[in-house]
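Trainee: sharing a model prediction with you, sequence too.
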Amino acid sequence: MAQATPSKHKQVIERYLEAFNEQDVDALPELVTEDVLVQGLIGADGDVNGIEEYGEWWTETLSGIPDAHIELEDYFESGEKVAARWTFTGTQENDLFDIPATNRSFEITGLAIFRMEDEKIAEKRYQQDDLGMLQQLGIVEEH
């Protein structure tokens, strides 16, 4: 059976994950709208509004987890809405959102619902296993 060509939305999401894995914060303008809205990010005090604020979050995250890597597991789309599930791995080698470096590794899953606009990410609603990450980093005791 012939392989289908990835949709434009999927190409954007794949490039977005590639940029994160390569710590290419400068790629954000090609991937997200200027007024992007992001919800559910660890370390963020509420919603992240706009490309500048989102870029700061990326920089902070990648500074704390220099080997951060996201692997796409599942992808679905319907119209302008996209859902992606991935596995996020890394080692917290430096301070991360006021959490001192632990030098411990983690592996968690996350799910995001994106709203696409003009072949860019305009909105991202994100949920990941933050508790599992904090437990694996030794910040929160496992029960």
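Mentor: Thanks, I have it.

Trainee: CA only for contacts and neighbour counts going forward, please
Mentor: Will do.

Trainee: and residue 85, helix, strand or coil?
Mentor: strand (DSSP: H, G, I helix; E, B strand; the rest coil).

Trainee: for it, which non-adjacent residue is closest in space?
Mentor: residue 111 (4.4 Å; CA to CA, 6 or more residues apart in numbering).

Trainee: wait, the one you found touches residue 124, no?
Mentor: No. Contact criterion CA atoms under 8 Å: residue 111 and residue 124 do not qualify, at 10.0 Å.

Trainee: between those two, which is the more surrounded one?
Mentor: More crowded of residue 111 and residue 124, by other CA atoms under 10 Å: residue 124, with 23 against 20.

Trainee: give the contact list for residue 123.
Mentor: Residues near residue 123 by CA atoms under 8 Å, 6 or more residues apart in numbering: 36-38, 114-116.

Trainee: one more structure, for comparison:
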Amino acid sequence: MAATTTPEENKRLARRFPEEVATEGKVDLIDEICAEDVIGHNPLGEIHGRDELKDHLESLQTAFGEFSATVEEVIAEGNLVAMRVTLQGTHAGEFMGVDPTGTEFEVVNMVFTRVKDGQIVERWVQPDMLGLMQQLGVIEQPGE
């Protein structure tokens, strides 16, 4: 069994997902930083295992070109890491039944990551879906 990691080590590990996997497109890094039975929770549903997580990330990369996830703040306590992340990109492919609009967007994303034995075992991802859909023109902004 691997040694327990420190909150600082957990912060470095959790940051690798938005910075390297999402922004740099290194989807195969999931095999290194995530447990085989990793669980992901997001507004579109639950993801189980590395392969499902890779498929999900690849579909997001197709939907949102020029995508970046910038970590703004990180807080860790024990085996849990909380991050505020800014997501930016261009709606370049189908997403949630919406054809590509070519629209650029920027939304806030809250991510909680649970680490065990030096790997990510669970993630909760909560992007501002309302803000995203408003920016893509799918939902009207208040006052329009």
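Mentor: Great, that's in hand. If you're wondering where the values come from, they're calculated on a predicted model, not measured in any experiment.

Trainee: you'd agree the residue nearest to residue 85 of the first structure is in a strand?
Mentor: Yes. Looking at residue 111 of the first structure with three-state DSSP, it is inside a strand.

Trainee: all helices of the second structure, in order?
Mentor: 7-16, 30-33, 49-63, 129-135 (DSSP state H).

Trainee: between these, which one is nearest to residue 79 of the second structure?
Mentor: helix 7-16 (6.5 Å; CA to CA).

Trainee: tell me the counterpart of residue 40 of the first structure in the second structure.
Mentor: Counting by TM-score structural alignment, residue 40 of the first structure lines up with residue 42 in the second structure.

Trainee: same question, residue 115 of the first structure
Mentor: Under the alignment (TM-score structural alignment), residue 115 of the first structure maps onto residue 114 of the second structure.

Trainee: related to what we said a few turns ago, how about the contacts made by the match of residue 40 of the first structure?
Mentor: By CA under 8 Å, 6+ apart, residue 42 of the second structure lies in contact with 124-126.

Trainee: quick one: it and residue 96 of the second structure, what's the gap?
Mentor: Distance of residue 42 of the second structure to residue 96 of the second structure, computed by CA to CA, to the nearest Å: 13 Å.

Trainee: repeat for residue 80 of the second structure
Mentor: In terms of CA to CA, residue 80 of the second structure sits 30 Å off from residue 96 of the second structure.

Trainee: tell me which of the two has more neighbours.
Mentor: residue 80 (19 against 7).
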